[in-house]
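**Student:** Okay, sequence plus prediction incoming.
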Amino acid sequence: MYAIAQSETIDASRKVNDLQRQRLEETIKLKEINVKEVEAKEMAIQEKVKYEAVKREVEYVKECAEREAAQKKDAEINAFREAKEKEKLENVLLGPLQQYQKFEWEEIVSATSSFSDNLKIGMGGYGIVYKCSLHHTIAAVKLEILSNIHHPHLLILLGACPDHGCLVYEYMENGSLEDRLLRKNNTPPIPWFDRYRIAWEIASALVFLHNSKPQPIIHRDLKPANILLDHNFVSKIGDVGLSKMLNSESSAISTLSKDTGPVGTLCYIDPEYQRTGLISQSSDVYAFGMVILQLLTAKPAIALAHTVELAVEDGHLADLLDIEAGQWPIEETKELAVLGLKCAELRRRDRPDLRDHVLPELQRLKEFADRARDMASNAQLAPPNLFMCPILKDVMEDPCVAADGYTYDRKAIEIWLKEDDKSPMTNLPLPDKSLIPNYTLLSAIMEWKSGKQ
């Protein structure tokens, strides 16, 4: 009996031990399951965070792609505009001058609603300007004397009513250079390379006026308010109809004319003209120098020459430049500032010749700016990094998110997974080989590609 009881006790003890061991194993398995559940939840959270980050990046890339498409379109427009401007200039030099159209006074009164204040768009030194539509053409009407001069960067005279001294000019959609430099109505800033070009355009128009035959013409009221910009930001000088025609019998070195009444705007008037009453082409050069300094700084003209001169001498010109214009090239911009200061010298004899010195320098700087603009445009057309497959190093055709949270081209990652179970980016084992299509990124890539065409 004792042996039987002892045997049963041993069996019971063995069963208890087996039961305890089985329970311990189940406890360990339960802990492992809990750990895996926590890891799975953490991985899900990480995947969600990655998805949100990718979503934000895609939205940003989409915005960048839209901007890049717009910039490419602007570059194409600029190239077309330059070709047209060259054609216009050739026509001016080689072809006959176009005659202006004559309008009846009643047409102008009707088009301006009897010169309604609601159609008033500005006031020059010699008359009020009204916006209207004449013969299905948007135009600007101004009461002043007539002008028959034509140049790509002089405001085009569409027609006139001679009996009432009323002029009809082309309408310039982007208003005056002054308004754009001051960013009136929160308009976008003018990029620095366009400002280089505008300086050259204004100088070329002034050279044309100063060398007109049979008599040279002086503008006498050059300023940013009288420089207008069309829809492509091509600049044209206005108020030319009031320019002073000089006697061609004057000195070949410097053409001077006695003026009996003050004409012009404070801060742009030639100091020697104020002192002596003698007007010359150099008077326009002084005003042009002030315009250059305003193109660089977008600051009021009063005391501007002195401020820029000190900044150049102290090596602080960069602090004075208009930061809204972008990343100015320091050396070339310094050259332009020095050129503006030379033009704005107090004495006529210290100012450079516009045709022989100023215009060639501006031509060189304009060509530099054009190259910089084209290089920037080409760089902006490169695909964003987010569009590139880490395996192919090329734009993805079918982007998919792998288990490591990174996006790859589907064909490239499928070939990779056939040979390797590790992530191409982290070199860590992939939990699985599932691929999730990234439709948002695909849409952005397709939109970017369509913008390139």
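**Tutor:** Here it is on my side, so go on.

**Student:** drop to CA atoms for contacts and neighbour counts, all remaining ones
**Tutor:** OK.

**Student:** residue contacts, the residue positioned nearest the centre of the chain?
**Tutor:** The residue lying closest to the centre of the chain (C-alpha atoms, centre = their mean) is P191, at 4.7 Å. Contact analysis of P191 by C-alpha atoms under 8 Å, 6 or more residues apart in numbering lists E324, A325, G326.

**Student:** Just the buried ones from those, in ChimeraX syntax?
**Tutor:** Buried subset of these, written as a ChimeraX selection, criterion 16 or more other C-alpha atoms under 10 Å:
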select :324,325
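
**Student:** closest to E8 among the contacts of P191?
**Tutor:** The nearest member of the contacts of P191 to E8, counting by C-alpha to C-alpha, is G326 at 94.8 Å.

**Student:** thought that closest one was touching R195?
**Tutor:** No. Counting by C-alpha atoms under 8 Å, G326 does not reach R195; the two are 11.1 Å apart.

**Student:** try this one next to it:
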Amino acid sequence: MHTHLCSTKCRFKTSTPSSILKGAPDFCSVYVISKGRISSVRSAARRAPHASPLQRQIETLNDENGSEYDTPSCRRLSFKSNRVSPKPIGLQSESMNKIQSGRRSGTIGRLSMDFAEHDSDISFVSSDRPSSVRSSSVFYDHVECARNGRTSTSSDHSWGSTYMKPKFTEPCSPDQLFSEESSRTSLSSLQHNEEVEADVRRLRLELKQTMEMYSNACKEALTAQQKLLELHNWRIEEEKKLEDARVNQEAAEEIAEKEKEKSKAAKETAEMAKRLARLETKRRANVEGKYLKEAEEMRKALKNLQETDKRYRKYTLEEIEKATNEFSEAQKIGEGGYGPVYKCYLDHTAVAVKVLRAGSAQGETQFQQELNILGTIRHPNMVLLVGACPEEGVLIYEYMENGSLEDCLFGKKEEMMSWELRFEIAAEIATGLLFLHQTKPEPLVHRDLKPANILLDHNYVSKISDVGLARLLPAAVAENETQCRMTAAAGTFCYIDPEYQQTGMLGVKSDVYSLGIVILQLLTGRPAMGLAHQVEQSIQKETFAQILDPSVPNWPLTEALSLANLALQCAQLSRKDRPDLATVLLPQLQILRDFARHHHQQPPQEQEVLSEPNSQHSGSPSTPSPSSTPTEDQPIQDNTT
């Protein structure tokens, strides 16, 4: 049995919730409700007894009320009191109701606490309403029974009161008194019934409000629980987002740290590059300063040399005209690059006179260049400058009886050169070039080496001529970078260095390319156009013997093939792939020259025996290794190197 108490809105104000908790039976569950919420709960300690205590309390109350108001003493007391202090009937009834309400408060309170024990579970909020209504109806039935008992008591009391009311007019009969008392009793009962009904309606309304409040509280609790679950899920999501953000932040910090390291490394690299650039700039500035200083010193040295140490003799125009018979066509032996060439005798010496063509500005430059170079150098493989007439642009060389190498190779002379002589000429040309490259204080690059500029004396000793296009290289460039940039390429097609022609970068290996083409012409006797490709194809196809000059008998194929391979290395398109003249090319050419000399000194019978085994080879490259003895050119090589 469950009892619901409202400590703030309870009708019976005579006892507090604590006194109710103390007075409630132990088989009742007591709920104390304050401000619409359950403040405390006391559960039932045992089950309710089978006999209803409410019924016994009501019967006991009726018996007490009946016996109390039916005694003669009570009647006399009320009669006396009415006589002493006459009051209206309504006031007497109100006073009696107040007295009886004190007695009924405990009974009604206990009735309300014993009300509907089986419905004391709070689940009635969500259950069907009829259960609550039935519980309320049982409660109201008990209350009605109690009211009936009190009604009878009040009737007796009212009757007693009426009976004791004084009458000062005339005495009444007992029937009249009884009828008056009955009417008063019925009126009092009606009033009490209305009060009870009003109390019941008010209690029903309060109970309904309490149930609604509890239902709202449960709904709020469910809503709060749902919100709590949503907040929990939101918290989990936010924690996950926070964790992801933390991981992303750590990754971003790590990436930023790596970027900082990269930036630091890049800055260090940039600083290092700047330092290296400054050092390189400083080094280049030093090299350029040194070059300018050396160039200035060289110009001064050349100027002093021209003024003080002229190794050629100056001739007047009259002397030259007399020797050439006024430049007679009968004495004309050829046409040079910038003018005709005449043969004559000066001081009882056969000479070749080269006359500058009138109006040629480039010829004047070449004339002055050749005069300055050949006038200051002497070498067995360089044409000797006998004299000159600078005012008229006339150069006088020693006369070369066998003409140029071009005349001998391409059949302008009846006598053909042997392969021994060709090996000699190749070594002599390389020796003359090395002399130019090692000239002090500045090296020289010929830039126009070709068979037409290689002259042969009466002993077929080759000498380099026409150095008018020769270029002085700065010493620092020649030693360190081996090349310098020219504004325009100069030379003859098919003999000029391809890299120099494309880039304008001039170096000592530009002459090495021209030397390679000349050596291939010495072997084949063919024009220079596409000659390197033809020889290379013949070697690959093992037909090298067929490309050799057919006018020369008994070619030593092994040595000729070795010389051809050297020439092909010299004719490489890239300068870096060409061999060095002093350390690689010239030593190999000297070995081949010594082999040719040794072969030339043997009797003809031994030469035939030696040539037969060599003719059996198909042309595989090999290098002869005969021990070379010092020759007349050896001291020159030692001097130049």
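**Tutor:** Right, received. Where do you want to start? Because the structure is a prediction, the values reported are computed rather than measured.

**Student:** And the TM-score between them?
**Tutor:** After superposition, the two chains reach a TM-score (TM-score structural alignment, normalised by the length of the first structure) of 0.60; 284 aligned residues with a C-alpha RMSD of 1.9 Å.

**Student:** closest to V38 of the first structure among the contacts of P191 of the first structure?
**Tutor:** G326 (50.7 Å).

**Student:** Look up how far L182 of the first structure lies from the closest one.
**Tutor:** 15 Å (C-alpha to C-alpha, to the nearest Å).

**Student:** Over to H153 of the first structure?
**Tutor:** 22 Å.

**Student:** Look at these two and report which has more neighbours.
**Tutor:** Per other C-alpha atoms under 10 Å, whichever of H153 of the first structure and L182 has more neighbours is H153, with 25 against 15.

**Student:** Need the counterpart of that one in the second structure.
**Tutor:** Aligning on TM-score structural alignment places H153 of the first structure opposite N381 in the second structure.

**Student:** next one: V129 of the first structure
**Tutor:** Under TM-score structural alignment, V129 of the first structure pairs with V341 in the second structure.

**Student:** Tell me the secondary structure at that match.
**Tutor:** Here V341 of the second structure is recorded as strand under DSSP: H, G, I helix; E, B strand; the rest coil.

**Student:** hang on, the earlier thing: residues in contact with the match of H153 of the first structure?
**Tutor:** With C-alpha under 8 Å, 6+ apart, N381 of the second structure has these contacts: E428, I429, T431, G432, V461, S462, K463, I464.

**Student:** rerun that using 6 Å as the cut-off
**Tutor:** By C-alpha atoms under 6 Å, 6 or more residues apart in numbering, the contact list for N381 of the second structure reads G432, K463.

**Student:** And A344 of the first structure, by the same measure?
**Tutor:** Here A344 of the first structure is in contact with Y286, G289 (criterion: C-alpha under 6 Å, 6+ apart).

**Student:** measure it to I202 of the first structure for me?
**Tutor:** 15 Å.

**Student:** first to last residue in stretch 520-532 of the second structure, what's the distance?
**Tutor:** Stretch 520-532 of the second structure: ends 7 Å apart by C-alpha to C-alpha.

**Student:** centre of the chain versus it, how much separation?
**Tutor:** 57 Å (C-alpha atoms, centre = their mean, to the nearest Å).

**Student:** go on, stretch 289-305 of the second structure?
**Tutor:** The answer for stretch 289-305 of the second structure is 55 Å, by C-alpha atoms, centre = their mean.

**Student:** quick one: it aligns where in the first structure?
**Tutor:** Residue span in the first structure matched to stretch 289-305 of the second structure, by TM-score structural alignment: none.

**Student:** ditto for stretch 105-117 of the second structure
**Tutor:** Counting by TM-score structural alignment, stretch 105-117 of the second structure sits on no residues of the first structure.

**Student:** before we move on, what about stretch 251-271 of the second structure?
**Tutor:** So stretch 251-271 of the second structure is aligned with nothing, judged by TM-score structural alignment.

**Student:** Please apply the same query to stretch 234-241 of the second structure.
**Tutor:** Counting by TM-score structural alignment, stretch 234-241 of the second structure sits on no residues of the first structure.

**Student:** thinking again about what came up before, since we're on the match of V129 of the first structure, how many residues are nearby?
**Tutor:** Around V341 of the second structure there are 23 residues (other C-alpha under 10 Å).

**Student:** and what of T543 of the second structure?
**Tutor:** 14.

**Student:** Identify the residue of the first structure aligned to it.
**Tutor:** In the first structure, T543 of the second structure lands on H316 (TM-score structural alignment).

**Student:** how about its match, what does it touch?
**Tutor:** H316 of the first structure touches nothing, counting by C-alpha under 6 Å, 6+ apart.

**Student:** for S186 of the second structure, same thing?
**Tutor:** Contacts of S186 of the second structure by C-alpha under 6 Å, 6+ apart: none found.

**Student:** Now which residue in the first structure aligns to it?
**Tutor:** Aligned partner of S186 of the second structure by TM-score structural alignment: none.

**Student:** Which helix or which strand is home to S186 of the second structure?
**Tutor:** helix 174-308 (DSSP states H and E).

**Student:** elements contacting the helix or strand just after that helix?
**Tutor:** Note on helix 174-308 of the second structure: by DSSP H and E, the next helix or strand toward the C-terminus is strand 313-314. Secondary-structure packing of strand 313-314 of the second structure (3 or more C-alpha pairs under 6 Å, 6 or more residues apart in numbering; DSSP states H and E): strand 385-389.

**Student:** To which residue of the first structure is V200 of the second structure aligned?
**Tutor:** By TM-score structural alignment, V200 of the second structure lines up with nothing at all.
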